[in-house]
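*Asks:* can you look at this prediction? I've put the sequence above it.
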Amino acid sequence: MTHLTPPGAARTPRQQQLFDELLAHFLGEGFRDFTVDGAAARLHCSKATIYALAGSREELVRTVVVEFFKRVSRGTEEALRGPGDAEQRLLAYLAAMAEQLRPASPRFLRDVAGSPVASGVYERNTRIASTKLAALVAEGVARGEFRPVPTGFIAEVISSAMERIQQRTGMGGIEGPGAYRELGLLIVGGIRAG
């Protein structure tokens, strides 16, 4: 009998392989129509093996989406800690964000926006990212790189724009990496000192 892997517990190599295959499938094809039966057939394993990854379909969706956004976060952290002034790091962070999100198909992002479980994960990660960017803006203000601006407002603007980018709504025909680059240039251009 296959047992549910407790949260935080290490997966077996086979479980990690299946989980990575599910993540790749979700990123490429979305998950709105995902079923455990379909996953078991596609991955050539039993439903019990799938349920060992998470106790229900919704929990599995949440776990996969959380893992994706953890990977996005890890891939963007270096830009925040990297060399350069606040402007360079802000632009590098948003460029890294665009690059990390590149594997996510439009269908995956639509499914994230349409799923209460997944959209909650995205919204939480967006708030965390906008808080980090607001701290970077505050650092730039303190060093005189940026003009004095209300960082809470800047964080809200960034958060709102990132949500719209994810939902692909009202972006004037620009998507993904280009949208993040333009957001960075817009923010930096609006707050640059002098």
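*Replies:* Good, I have the coordinates.
*Asks:* when you work out contacts or count neighbours from here on, use the C-alpha atoms and nothing else.
*Replies:* OK.
*Asks:* buried residues in the strand or helix carrying Ala96?
*Replies:* Assigned by DSSP states H and E, Ala96 falls within helix 86-101. Counting neighbours by 16 or more other Cα atoms under 10 Å, one finds that the buried residues in helix 86-101 are 86-87, 89-101.
*Asks:* now do the top helix by length along the chain against helix 86-101, angle only.
*Replies:* Longest helix in the chain, counting residues (DSSP state H): helix 116-142. Counting by axes from the mean of the first three to the mean of the last three Cα atoms, to 10 degrees, helix 116-142 lies at 160 degrees to helix 86-101.
*Asks:* ok, now how distant is the spatially most central residue of the chain from Ile158?
*Replies:* For the chain, the residue nearest the mean C-alpha position is Phe69 (3.9 Å; Cα atoms, centre = their mean). Using Cα to Cα, to the nearest Å, Phe69 is found at 17 Å from Ile158.
*Asks:* any chance you could map the helices in the chain?
*Replies:* With DSSP H as the criterion, the chain has helices spanning 13-29, 36-43, 47-51, 57-81, 86-101, 106-114, 116-142, 151-167, 176-191.
*Asks:* so which elements touch the fifth one?
*Replies:* Of the remaining helices and strands, those touching helix 86-101 by 3 or more Cα pairs under 8 Å, 6 or more residues apart in numbering; DSSP states H and E are helix 57-81, helix 116-142, helix 176-191.
*Asks:* give me the contacts around it.
*Replies:* Residues outside helix 86-101 that contact it (Cα atoms under 8 Å, 6 or more residues apart in numbering): 71-72, 75-77, 79-83, 133, 136-137, 139-140, 145, 176-178, 180-181, 183-185, 188.
*Asks:* quick one: buried ones out of those residues?
*Replies:* Buried among the contacts of helix 86-101 by 16+ other Cα under 10 Å: 72, 75-76, 79-80, 133, 136-137, 140, 145, 176-177, 180-181, 183-184, 188.
*Asks:* name the surrounding residues that touch stretch 166-183.
*Replies:* By Cα under 8 Å, 6+ apart, stretch 166-183 touches 91, 94-95, 97-99, 101-102, 109-110, 113, 158, 161-162, 164-165.
*Asks:* comparison target below:
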Amino acid sequence: MPSPDRSRTRPEETLAQLRELFLAEGFASFNIGDLAERLRCSRTTLYAVAPSKEQIVVAVVRSFFKTVTERIEARVAASGDPARQLAVYLEAVAAELQPVSAAFLADVAAFGPANEVYQENTRYAAERVRSLVTEGVRAGVLRSVHAPFVGTAVAEVMNSIQRGAVQSATGFDAAQSYRHLADLVLAGLATAPADERAVTGGSLRYEVADGVATIELDRPESSNALDLPTARALGDAAEAAAADPGVRCVLLLGRGRNFCAGGDVTAMHGAADRAGHVLELARTAHRAVLALAGLEVPVVAAVQGAAAGAGLALTLVADVVLAGESATFLTAYAQAGLTPDCGTSWLLPQVVGLRRALTLTLTDRRLTAAEAADWGLVTDVHPDEELAEAARQAAARIAAGPFPALGRTRRLLRDAPARSLADQLSIEAATIAETAASAAAGARLDAFVK
């Protein structure tokens, strides 16, 4: 008999004991006398839970699913990553069903009122899966699919598991079945490999030629401001470049008069749920920033007109920044009453120093191209009409340079602030040794010696 928990009331303790008994052995074979004997209690104690055996069973089943749901949701809430929450949910369902006997599930399926409780829980689970899929799609970590269909399909499989059909066909118990369901759903919804995605569209152009992956923002009528589709396409393009073994350099461009005016403030203003929209946009843009920052090849950016907010951040993840004489650089967040995003608060102090970073963010000072070059934001300044060609030539020179040495050099410098000198020296030693073994290094060393 389960041991009593003195912190509970007597009916609560009885309910918990019944739950443990039913989960282990089912309930169809017990009458009230059997239950009283197994729990070593009186019938009166049992009837304090509910006035009949049938109602006791329903109370126990409802209590079980309520407790399980609370524990599952606690695990989901503890995972703030949209990429993991669907996995956490389905894995938690499997874990909670691990101790449940086949007899209990069979009895639930056979007893109408208990089965209705199960069906209520299944409908809730289907809706929860739908909402988690929707959130994952919005965050750009799951494929764009019809979330209600996925929820309905998952619910049908859950019903088949509960009826025993899956176990009859596969031999899997309920917990095993849910784990396989989680694997299947997540494999099907996982974002496609970058080289399988279409990264061109109405707001961005992507092409690879002669080792240079050109990513061009193409919303000139909106100063190339990042809305959700553009931010998503930018992340796709950066990941496509990372996955392409032929890419040696990435070139960032903005079509029209301005490089990038930041996030789409008009869309933010018009959103019914402004906070929700801004959060979704920030997370989507952050995926793009991380993809660009993590590239194993150098990044060149050509800036004409305004580079503001997220546009400024894109220049900060670039390694060579060429500016037209018309270019201006500003954070722009204070103007909109907002705080920095896209890594600006982390990247800007590294590039210009903390004091200057504070000046730019707190006062919304606008730097000219010449000032930006003086501050270290810009590598070179060119006449506007010569900027595009200068940028393409710079990217071409890098693409023709020693590979993988230039990309690894980028990584060494970009990652250094997070390491101690001792760790950096260790990484440098390993990297130069690995690079020395490359064919490109061998050819250049031969030519150097000769």
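*Replies:* All right, it came through fine. Computed from a predicted structure; not experimentally measured.
*Asks:* could you verify my assumption that Leu27 of structure 1 touches Asp111?
*Replies:* No. Counting by Cα atoms under 8 Å, Leu27 of structure 1 stays clear of Asp111, with 10.0 Å between them.
*Asks:* buried ones in stretch 119-133 of structure 1?
*Replies:* Buried-residue list, stretch 119-133 of structure 1, by 16+ other Cα under 10 Å: Ser119, Val121, Tyr122, Glu123, Asn125, Thr126, Arg127, Ala129, Ser130, Thr131, Lys132, Leu133.
*Asks:* the last one pairs with which position in structure 2?
*Replies:* Using TM-score structural alignment to pair residues, one finds that Leu133 of structure 1 aligns to Val129 in structure 2.
*Asks:* can you check the fourth one too?
*Replies:* Alignment of Glu123 of structure 1 against structure 2 is given by TM-score structural alignment, with Gln119 as its counterpart.
*Asks:* what about that match, distance to Leu105 of structure 2?
*Replies:* Taken as Cα to Cα, the span from Gln119 of structure 2 to Leu105 of structure 2 is 12 Å.
*Asks:* does Ala192 of structure 2 really touch Arg143, like I thought?
*Replies:* Yes. Judged on Cα under 8 Å, Ala192 of structure 2 makes contact with Arg143 at a distance of 7.0 Å.
*Asks:* could you pull out the helices in the stretch 301-450 of structure 2 for me?
*Replies:* Under the criterion DSSP state H, counting those that start in this stretch, the stretch 301-450 of structure 2 contains helices at 310-316, 344-352, 354-363, 369-375, 384-399, 405-415, 421-436, 439-449.
*Asks:* give the contact list for the closest residue to the match of Leu133 of structure 1 other than its chain neighbours.
*Replies:* In space, Val129 of structure 2 comes closest to Gly151 once its chain neighbours are excluded; the distance is 5.3 Å by Cα to Cα, 6 or more residues apart in numbering. Going by Cα under 8 Å, 6+ apart, Gly151 of structure 2 touches Ala125, Ala126, Glu127, Arg128, Val129, Arg130.
*Asks:* re the thing from before, ranking the helices of the stretch 301-450 of structure 2 by burial, who's on top?
*Replies:* Of all these, helix 310-316 has the most neighbours on average by mean count of other Cα atoms under 10 Å, namely a mean of 26.
*Asks:* read off where it ends up in structure 1.
*Replies:* So helix 310-316 of structure 2 sits over no part of structure 1, by TM-score structural alignment.
*Asks:* what's the burial count for Gly190 of structure 1?
*Replies:* Using other Cα atoms under 10 Å, Gly190 of structure 1 has 12 other residues around it.
*Asks:* that one -> structure 2?
*Replies:* Looks like Gly190 of structure 1 aligns to Gly188 there (TM-score structural alignment).
*Asks:* in JSON lines, list the helices of the stretch 301-450 of structure 2 along with distance to Ala301 of structure 2.
*Replies:* Formatted as JSON lines, the helices of the stretch 301-450 of structure 2 follow (distance: least, Cα to Cα, whole Å):
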{"stretch": "helix 310-316", "distance to Ala301 of structure 2": "6"}
{"stretch": "helix 344-352", "distance to Ala301 of structure 2": "15"}
{"stretch": "helix 354-363", "distance to Ala301 of structure 2": "20"}
{"stretch": "helix 369-375", "distance to Ala301 of structure 2": "14"}
{"stretch": "helix 384-399", "distance to Ala301 of structure 2": "7"}
{"stretch": "helix 405-415", "distance to Ala301 of structure 2": "15"}
{"stretch": "helix 421-436", "distance to Ala301 of structure 2": "26"}
{"stretch": "helix 439-449", "distance to Ala301 of structure 2": "26"}
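*Asks:* wait, which of the ones you listed is closest to Ser7 of structure 2?
*Replies:* helix 344-352 (49.5 Å; Cα to Cα).
*Asks:* quick check: the aligned residue for Ala147 of structure 2 in structure 1?
*Replies:* Ala147 of structure 2 maps onto Thr151 in structure 1, by TM-score structural alignment.
*Asks:* run a quick neighbour tally on the residue lying closest to its match once chain neighbours are set aside.
*Replies:* Of all residues not flanking Thr151 of structure 1 in the chain, Ala134 sits nearest, at 5.4 Å (Cα to Cα, 6+ apart). Counted with other Cα under 10 Å, residues neighbouring Ala134 of structure 1 total 21.
*Asks:* quick check: the gap between Ala134 of structure 1 and Leu53 of structure 1.
*Replies:* 36 Å.
*Asks:* ok, Leu80 of structure 1 next?
*Replies:* 32 Å.
*Asks:* burial count for Thr35 of structure 1?
*Replies:* Per other Cα under 10 Å, the neighbour tally for Thr35 of structure 1 reads 13.
*Asks:* right, I mislabeled it, should have said Gly276 of structure 2
*Replies:* Counted with other Cα under 10 Å, Gly276 of structure 2 comes out at 12.
*Asks:* quick check, it in a strand?
*Replies:* No. Using DSSP: H, G, I helix; E, B strand; the rest coil, the assignment for Gly276 of structure 2 is helix, not a strand.
*Asks:* which position in structure 1 pairs with it?
*Replies:* Counting by TM-score structural alignment, Gly276 of structure 2 has no partner.
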